[in-house]
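Structure for the following, please:
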Amino acid sequence: MICNKAEYACEWHCYYRVILYKPPGEKRGKILVAAAPAWAAYPQDLDNNAGDHSFRKALESVTATHQNKHFFAYNNAAAGVVGVKTKSNSKDTTAQTDAAAWIVHTVPGYPKPKVAYTFPASEYANGHLLICLTIAESQIEQIAAALFVASPFIYYNDVPDAEVSTRPTLKKLLNGETPIHPPFSSKQTIKTQAAAPVSVQIFSKSGRSKYEIYQKIISKQLKKTIKVWSRRDKKLKANCKIPGRHTLLVSSPISVDGQASSLEKDVTNWLIPENGDIFCAVD
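Down below sits the predicted model:
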């Protein structure tokens, strides 16, 4: 889970943070850009490999071969991989040069490494969330620390051994090690690489953890009442036992800048506090 304040923006040459929400049945969705007061229409269909749109550009170092750009990718439903056994639902790509991009999303089979960029046509029927953050390369170790606890399925890695060896937690993550001793939950903080950086908190827990993620970890850390949108968590119920730290469920359907979405066709999981100053994506 990643939580950060303020708005988001993503551009290829100067991108810092972006959130793109694609409602069910739509090919473009809405994007929230830093310093902008409201959502804007995404300019291209997500599968457009010819268009100059943010996520295609951000993933150029993933879908093409660049000698000095390296990345690792993880997805519990990676393209061309069957029989994956993992308790993690994480789907992300981390690319690095002199700066790093961390792209968090909910799309199975996306992106395909070293293959021409596309978006799975079968996933247009579902609601999806894509987040792009630019960070300093030095912060990859904090991200690795959070991922190590969650144990995602890493399906691609071309980060040179010389770079991996300088980051002990990243090395354990890429080698497929898993935590066997407590703590089985983690909180890490990174910042976007920008003139006015935004703090991003990363909460994670392993399959060994008994803690319920919303009430026991997120609401407790934020010290706020939270509103949750989730189809996956069948056991989640509204909870108003703790004053100032209630867990409320967002009622379906919703509208994002005029585009409708319902839980039945939306695979995203997210939460916001009552005042809306923080957005948390849950994987």
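
only C-alpha atoms for contact and neighbour calcs from this point on.
OK.

Now name the helix or strand holding the residue nearest in space to the middle of the chain.
Central residue check for the chain by CA atoms, centre = their mean: the C-alpha nearest the mean position is that of Val104, 2.6 Å away. Secondary structure here is read from DSSP states H and E; on that basis Val104 sits in strand 99-105.

and that strand, what other elements does it pack with?
Using 3 or more CA pairs under 8 Å, 6 or more residues apart in numbering; DSSP states H and E, the elements in contact with strand 99-105 are strand 91-96, strand 128-136.

which helices and strands sit right next to the last one?
Contacting strand 128-136 under the criterion 3+ CA pairs under 8 Å, 6+ apart are the following elements: strand 17-22, strand 99-105.

tell me the most buried of those strands?
Among the helices and strands packed on strand 128-136, judged by mean count of other CA atoms under 10 Å, the one packed with the most neighbours on average is strand 17-22 (a mean of 25).

Sequence B follows; please return its structure for comparison with A:
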Amino acid sequence: AYKFPKIKHENAIFRKGLAYSYMTSKENTKWILSENSINTSSSLIGNALSNLYTNENIFHILYNDQPPVGETSEVKGHTKGVVLANENGGIWLIHSTPHFPPIGRGYSYPKTGTVYGQSFLCISLDVSNLNEVGQQLKYNEPFIYSTNIPDILSKKFPDLVKAADNVTIKNAPWYRQTNLQTIAGQQFVSFAKSKNFGKDLYSSWVSTVLKSDLFVETWRKGPGNLPSNCNNNYKVNNVKQIKLQTIRFLTTEDHSKWAVSENLEHTQWVCIGDINRQEHQLQRGGGTVCVSHKNLSTNYLKSVIDSEQC
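The predicted model follows:
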């Protein structure tokens, strides 16, 4: 899902910064504008997280460097997400929204998350793949603000339990790549780096593994923005302007973190993740999750209407 920034529009959902478009494993030929606001439990994200608020026996890990309550972490991973699981499997939600999701009383969406665009990727995984997520979180070094680990599930998810206990990687290599397969059989590639990786996620690693030039859309507001990089075998170009359906917005209005192959005749990758192309992010844990998919990559690439050349 892709939440639009708050914009001037005849539709109140857009004016409030609560409009979003989505694609799913079944509906992915084009972006679909949701009729629901992202702050309602009937939204795609609200529905995905419903078990968090209605099922006391659900295994959960909530992590966010800007948690709903308390201080922002400047040292833990720059990474935001949710793991929910029962004995058969569960979901991994990767997103970019600060102070989200809330703990406890029920689903809501923070006012602070309405101004800018935000990205969401939700994948359904079986038990073994969820344990792979636990391995990745040890590298990402997330700031975990809520866990629920029912005894009956702790033996099923040893790697997630370690991640929930803040076990992190103590020795090189400071990065890990793994394949994940969804319950429906779709293949994803997860990239996770620790703060000791010390290089740009996209130009130093992801583009090389995917063998693809990439357009990368990340947060560009603030100091230390990294320029587009054409020095390696594969180019990484910063996105400057996006057009989603009929709505245009600048990267400075967008807090999303995603990348797409520049030439779909060669590769058809889309990645959604955690890390901005900014200098201080070289010293933060985090990662991205990529999928090779013709329709998704076509729709993301169409949304890039201006980029920064090298």
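
Let me see the TM-score of these two.
Put the two chains on top of each other and the TM-score (TM-score structural alignment, normalised by the length of structure 1) is 0.84; 257 aligned residues with a CA RMSD of 1.9 Å.

ok, the aligned partner of Lys112 of structure 1 in structure 2 - contacts?
Structural correspondence for Lys112 of structure 1 with respect to structure 2 (TM-score structural alignment): Pro102. When contacts are counted by CA atoms under 8 Å, 6 or more residues apart in numbering, Pro102 of structure 2 touches 68, 108-109.

Pro197 of structure 1 too?
Listed by CA under 8 Å, 6+ apart, the contact set of Pro197 of structure 1 reads Lys191.

what do you get for Tyr110 of structure 1?
Per CA under 8 Å, 6+ apart, neighbours of Tyr110 of structure 1: 78-79, 119-120.

hmm, back to that, tabulate the contacts of Pro102 of structure 2 in JSON lines, adding columns for secondary structure, distance to Ser34 of structure 2 and neighbour count.
Converted to JSON lines, the contacts of Pro102 of structure 2 look like this (DSSP: H, G, I helix; E, B strand; the rest coil; distance: CA to CA, whole Å; neighbours: other CA atoms under 10 Å):
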{"residue": "Pro68", "secondary structure": "coil", "distance to Ser34 of structure 2": "25", "neighbour count": "17"}
{"residue": "Ser108", "secondary structure": "coil", "distance to Ser34 of structure 2": "17", "neighbour count": "15"}
{"residue": "Tyr109", "secondary structure": "coil", "distance to Ser34 of structure 2": "16", "neighbour count": "21"}
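
Please tell me how far the residue nearest to Leu32 of structure 1 when sequence neighbours are not counted sits from Phe55 of structure 1.
Counting by CA to CA, 6 or more residues apart in numbering, Trp39 is the residue found nearest to Leu32 of structure 1 once chain neighbours are left out, at 4.8 Å. With distances defined as CA to CA, to the nearest Å, the gap from Trp39 of structure 1 to Phe55 of structure 1 amounts to 16 Å.

if I read this right, the residue nearest to Leu32 of structure 1 contacts Asp257, doesn't it?
Yes - look at Trp39 of structure 1 against Asp257 with CA atoms under 8 Å: they come within range, at 6.5 Å.

quick one: the longest helix anywhere in structure 1 to strand 99-105, angle?
If you go by DSSP state H, structure 1 has its longest helix at helix 140-150. Following axes from the mean of the first three to the mean of the last three CA atoms, to 10 degrees, one obtains 30 degrees for the angle between helix 140-150 of structure 1 and strand 99-105.

Pull the contacting residues for Ser88 of structure 1.
If you count contacts by CA under 8 Å, 6+ apart, then Ser88 of structure 1 has 76, 150-153, 207, 283 around it.

ok, now how distant is the alignment partner in structure 2 of Ile242 of structure 1 from Ser203 of structure 2?
Using TM-score structural alignment as the criterion, the counterpart of Ile242 of structure 1 in structure 2 is Asn232. Asn232 of structure 2 sits 7 Å away from Ser203 of structure 2 when distances are taken as CA to CA.
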